[in-house]
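**Q** What follows is a protein structure lacking sequence information:
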């Protein structure tokens, strides 16, 4: 296996761990997870959840490095615009009658894993950022 394949495998593993931790956290808030890893040709929404009458689109950013103080720093204005586009597509794709949402909010959950042992869930640090704006 080449170096690039090893890096890609590690990145995928780190991402899965982070998304699982974020989903467990969202579930612990009492929110209902409606979808995970919803994809179109335009991109992917990590988590879509319902917090009462609020639809919450959650971007999960996971790192097992010290590149960012908080992994949420990797979310750009372009990423937020793409999330809005994808949320509109997700809403349009829902079965009739479409649910009515009082509010649609965009959040992020940043997950910082231990650099030496990303699988050490106890060492993971989660941070919830509510209401992302450009």
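**A** Alright, I've got the coordinates. Keep in mind it's a predicted model, so treat the numbers as computed, not measured.
**Q** switch to C-alpha atoms for all contacts and neighbour counts from now on
**A** Noted.
**Q** Pretty sure residue 126 sits in a helix.
**A** No: counting by DSSP: H, G, I helix; E, B strand; the rest coil, residue 126 is not found in a helix; it is strand.
**Q** Skipping adjacent residues, who's closest to it in space?
**A** Nearest non-adjacent residue to residue 126, counting by CA to CA, 6 or more residues apart in numbering: residue 111, 4.6 Å away.
**Q** three-state assignment of the one you found?
**A** Put simply, residue 111 is strand when judged by three-state DSSP.
**Q** Count the neighbours of it for me.
**A** 26 (other CA atoms under 10 Å).
**Q** ok now do it, which residues does it touch?
**A** 18, 21-22, 60-63, 71, 124-127 (CA atoms under 8 Å, 6 or more residues apart in numbering).
**Q** rerun that using 6 Å as the cut-off
**A** With contact set as CA atoms under 6 Å, 6 or more residues apart in numbering, residue 111 has these partners: 18, 62, 125-126.
**Q** Second structure follows, compare the two:
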């Protein structure tokens, strides 16, 4: 695995921990839907299925992780959410939500982890 891949996996691990500590249950990680792409984390928040995109950046890089969800990316996440629901029993009573976890890793010190609900 290259450095970028390792950084991404580290961010996903921090995100999964954050979601779990917030009371969610992680159902899947890195779930692939054919050629359409991959969902970083699928979780359950009560009766709601949460599709979670994780973006990890090193501190000082040009783009903040929260800026990474463009309209095209949001549309792809909605498509992937539909794929998950199709393969896992349809829309639950609490519906589906798309969240973003942004992770900024500084050169020193603890990473900053932000969770934003309902981004798309």
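**A** Yep, that arrived. Owing to the predicted nature of the structure, the values given are computational and were not obtained by experimental measurement.
**Q** before we move on, the earlier item: what is the equivalent residue in structure 2 for the residue nearest to residue 126 of structure 1?
**A** For residue 111 of structure 1, the aligned residue in structure 2 is residue 103 (criterion: TM-score structural alignment).
**Q** Please pull up the equivalent of residue 82 of structure 1 in structure 2.
**A** Per TM-score structural alignment, residue 82 of structure 1 is aligned with residue 76.
**Q** Over to residue 81 of structure 1. Which of the three states is it?
**A** When classified by three-state DSSP, residue 81 of structure 1 comes out as helix.
**Q** same check, this time on the one 3 residues further on
**A** For residue 84 of structure 1, the assignment made with three-state DSSP gives helix.
**Q** what's the helix or strand for the aligned residue in structure 2 for residue 21 of structure 1?
**A** When structure 2 is aligned by TM-score structural alignment, the residue opposite residue 21 of structure 1 is residue 14. Assigned by DSSP states H and E, residue 14 of structure 2 falls within helix 3-21.
**Q** quick revisit: and the match of residue 82 of structure 1, how many residues sit next to it?
**A** Per other CA under 10 Å, the neighbour tally for residue 76 of structure 2 reads 17.
**Q** Against the centre of structure 2, work out the most remote residue.
**A** Most distant from the centre of structure 2: residue 108, at 24.2 Å, with distances by CA atoms, centre = their mean.
**Q** Could you verify that it is part of a strand?
**A** No: using three-state DSSP, the assignment for residue 108 of structure 2 is coil, not a strand.
**Q** What about residue 95 of structure 2, how many residues nearby?
**A** Residue 95 of structure 2 is flanked by 12 other residues according to other CA under 10 Å.
**Q** how close does residue 107 of structure 1 sit to residue 7 of structure 1?
**A** 28 Å (CA to CA, to the nearest Å).
**Q** okay, these two: which has more neighbours?
**A** Neighbour count, other CA under 10 Å: between residue 107 of structure 1 and residue 7, residue 107 has more, with 20 against 11.
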